[in-house]
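Chemist: My questions are about this predicted structure, shown below with the sequence.
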Amino acid sequence: MIDRELIEKYQPYLYNLALRLVYYREDALDLTNDVWIKIIENIHTFEKKSEFKTWAYRIMINLFLNQKRKYTQLHFEKFANTMNELENSNLSNEYDEPFKQLLIEEAKIGCMMGMLLCLNPEQRAILIIGDIFEINSDISSEIFTISKENFRKKLSRARSDLYNFMNNQCSLINKQNSCKCEQKTKALIEKGYINPKNMQFTETYVDTIKKRKKTKSNALDLTMEKLYKNLYQNHPFYEDDMKIFATNLLKNKEIKKIFEL
């Protein structure tokens, strides 16, 4: 049986997965809402052979991949060209120093999230599950309904594509690269990618993915790969008001109909 407590417990994990899959908060909330409808419709099929979170993740991944054309897809070459064409300049003194740092962090997280959108949808989902959330290959293969060996191969390809791009483009990885967060933030604001009055990623959060993840994959051998992974794992873990979400979800007309059956 689905109740408010269950929704409030697992919604943060589903929302944080959704946000990294689709980038925009509104799309992430819509995706999690659709996932909960699927969960409620199919809860009778949950056999408890795996954790509820694993089962819910599998529903979200399947739904996302089936609806992938709804969501933004970027490409590495065009993404690099866009960033390289932005003027390098420092933020003006109209912002005080603490707020400047917040804006730079917004630019950094937004840019890194944009890089995820350059992976094809399956690669993106596999890298988020396997590297950023560090869910081990036994559970990850169950989420994607593929063999452990196939999951590891797909993860390796996704990791290589993203990490090679970052190594050639991002100064967080290679300091020789010219694309630096603090020098691109002003241009990102001017182009409308960042709204100082309505920030997408740094407005409110209480934790990081690194502190929240509970399962670990096999340790990575290469120090450089650990650096890429740590950058993403230090991104915020968002805690929306789950009580409001649960209340609105349980008022949903589709869900009311399911409960009435």
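Modeler: Arrived safely.
Chemist: from here on, contacts and neighbour counts on C-alpha atoms
Modeler: Will do.
Chemist: Please, where are all the strands along this protein?
Modeler: 207-208, 236-237 (DSSP state E).
Chemist: of all the ones you listed, which lies closest to residue 74?
Modeler: With C-alpha to C-alpha as the criterion, residue 74 lies closest to strand 236-237 of those, at 22.2 Å.
Chemist: which other helices and strands contact that closest one?
Modeler: strand 207-208, helix 209-212 (3 or more C-alpha pairs under 8 Å, 6 or more residues apart in numbering; DSSP states H and E).
Chemist: Okay, one more to line up with it:
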Amino acid sequence: MIRLDPMQVEAARSGDRAALETVVRAAERPVYNLALRMLAHPADAEDATQEILIKIVTHLGALRDIEAAGGWAMRIACRHLVEMRRTGRIEAMRLSFKGFAADLEQGLSDIADGALEDAETVLAVEEVKVGCTLAMIICLNRDLRIAYLLGDVFELTDTEAASVLEISPAAYRQRLRRARAAVTAFVLASCGNVSTEAACRCEKRVAAAEASGRIIRGESLFGLGGDGRRGVLAVRDQVRRLEEGRRAAALFRSNPDFSSNIAELVIETLEPDASRSVS
């Protein structure tokens, strides 16, 4: 998932500032996307991304196999997010699938006819969908959450994910099965994007989300563009066409590739010989 050019890594280890900046920029986006899906809030994900990028930079000198730099960086990111990162603001809500389902059943309201032709409403609906799917994963503990993200969202193989998490493939498969079963059961029962039987629809949650301050009309916490032609309704149609076992993963993979400017902040703090440190 993180791809680092071995030549750039080697140059960075030798003190080449430009190469070091290239390594940081190459790692930033995949690290941020993993962190956001693990923590469900952009500010927490940005903090975690900065911490992880600094770890990658300061430990480049300890890397033994530069050809495997991407997997090594992923191990640093996953270890940090699972074992070391402090509790995020969404995690602090101690969400459970049962409580989340009850919350989704409250405050549903229809939107006006034709409202989905309005750009601000389209953005609001997409914001609800992204925020809900990110928070949904927080109902899993960190070990199951990272297993689900690596396997079903980022589509690493069992062997790749097990290597990143530094556990056996058998142990990884067990975690993935548990996570997948819990997530699939929840979305089939509670998410209208996945099941026609579920009452909740993203557009029906807009009024409640605005009233609670979770979204602000015309703004996006997640940096969304509000392209309604490929938004929630299109995702819903695509997801429902799939067999049940594949719908949950398709829903979570429908979230965009999020971007940040954390690489620039990290680069500004780099010392010329930062890559040589192993502390």
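Modeler: Sure thing, it's come through. In this text the structure is predicted, and so the values were computed from the model without any measurement.
Chemist: Any idea what the TM-score is?
Modeler: Their TM-score after superposition, calculated using TM-score structural alignment, normalised by the length of the first structure, is reported as 0.83; 242 aligned residues with a C-alpha RMSD of 2.6 Å.
Chemist: that older thread, single out the most deeply packed of the strands of the first structure.
Modeler: When you average the neighbours per residue for each of those (mean count of other C-alpha atoms under 10 Å), strand 236-237 leads with a mean of 22.
Chemist: what stretch of the second structure lies opposite it in the alignment?
Modeler: Residues 256-257 of the second structure are where strand 236-237 of the first structure aligns, taking TM-score structural alignment as the criterion.
Chemist: Name the residues that touch the matching stretch?
Modeler: Contacts made with stretch 256-257 of the second structure from outside it, assessed by C-alpha atoms under 8 Å, 6 or more residues apart in numbering, are listed as residue 33.
Chemist: 10 Å - rerun?
Modeler: Residues external to stretch 256-257 of the second structure that are found in contact with it (C-alpha atoms under 10 Å, 6 or more residues apart in numbering): 29-30, 32-33, 130, 222-224.
Chemist: Output these in JSON lines, with neighbour count appended to each entry.
Modeler: Rendered in JSON lines, the data for the contacts of stretch 256-257 of the second structure read as follows (neighbours: other C-alpha atoms under 10 Å):
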{"residue": "29", "neighbour count": "20"}
{"residue": "30", "neighbour count": "21"}
{"residue": "32", "neighbour count": "28"}
{"residue": "33", "neighbour count": "20"}
{"residue": "130", "neighbour count": "23"}
{"residue": "222", "neighbour count": "19"}
{"residue": "223", "neighbour count": "13"}
{"residue": "224", "neighbour count": "18"}
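Chemist: All the helices of the first structure, in order from the start?
Modeler: Using DSSP state H, the helices of the first structure run over 4-22, 25-42, 52-66, 76-85, 97-118, 121-127, 137-144, 148-169, 181-190, 209-212, 223-233, 242-251, 253-260.
Chemist: Kindly reformat these as TSV and extend each row with distance to residue 197 of the first structure.
Modeler: As requested, those are arranged in TSV below (distance: least, C-alpha to C-alpha, whole Å):
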stretch	distance to residue 197 of the first structure
helix 4-22	20
helix 25-42	16
helix 52-66	30
helix 76-85	22
helix 97-118	10
helix 121-127	29
helix 137-144	38
helix 148-169	28
helix 181-190	11
helix 209-212	25
helix 223-233	24
helix 242-251	23
helix 253-260	34
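Chemist: So for residue 91 of the first structure, which of these sits nearest?
Modeler: Between the helices of the first structure, helix 181-190 lies closest to residue 91 of the first structure; by C-alpha to C-alpha that is 5.3 Å.
Chemist: what range in the second structure does that closest one sit on?
Modeler: Using TM-score structural alignment, the partner range for helix 181-190 of the first structure is residues 202-211.
Chemist: coming back round to it: closest one to residue 243 of the first structure among the helices and strands packed on strand 236-237 of the first structure?
Modeler: strand 207-208 (18.3 Å).
Chemist: Which other helices and strands does that closest one contact?
Modeler: In terms of contact count using 3 or more C-alpha pairs under 10 Å, 6 or more residues apart in numbering; DSSP states H and E, strand 207-208 of the first structure is assigned the packing partners strand 236-237.
Chemist: Give me the mean distance between the strand it packs on and the second structure.
Modeler: After superposition onto the second structure, the mean distance of strand 236-237 of the first structure to its aligned counterpart is 0.3 Å, using mean C-alpha distance after the TM-score superposition for the first structure.
Chemist: follow-up on the earlier one: tabulate the strands of the first structure (a markdown table), appending distance to residue 81 of the first structure.
Modeler: Converted to a markdown table, these look like this (distance: least, C-alpha to C-alpha, whole Å):
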| stretch | distance to residue 81 of the first structure |
| --- | --- |
| strand 207-208 | 30 |
| strand 236-237 | 27 |
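Chemist: Residue 124 of the second structure and residue 213 touch, don't they?
Modeler: No - between residue 124 of the second structure and residue 213 there is no contact, the gap being 11.9 Å when judged by C-alpha atoms under 10 Å.
Chemist: which neighbours do these two share?
Modeler: If you check residue 124 of the second structure and residue 213 against C-alpha under 10 Å, 6+ apart, the residues they both contact are residue 207.
Chemist: ok, these two, which is more surrounded?
Modeler: A direct count of neighbours by other C-alpha atoms under 10 Å for residue 124 of the second structure and residue 213 places residue 124 higher, at 27 against 10.
Chemist: list the contacts for whichever residue in the first structure pairs up with the more buried one?
Modeler: Alignment note (TM-score structural alignment): residue 124 of the second structure maps to residue 103 of the first structure. Under the criterion of C-alpha under 10 Å, 6+ apart, the contact list for residue 103 of the first structure reads 91, 95, 97, 109, 181-182, 185-186, 188-189, 194-196, 199, 201-203.
Chemist: again, only using 7 Å
Modeler: residue 185 (C-alpha atoms under 7 Å, 6 or more residues apart in numbering).
Chemist: And it, how far from residue 183 of the first structure?
Modeler: Distance from residue 103 of the first structure to residue 183 of the first structure, counting by C-alpha to C-alpha, to the nearest Å: 11 Å.
Chemist: Done for today, thanks.
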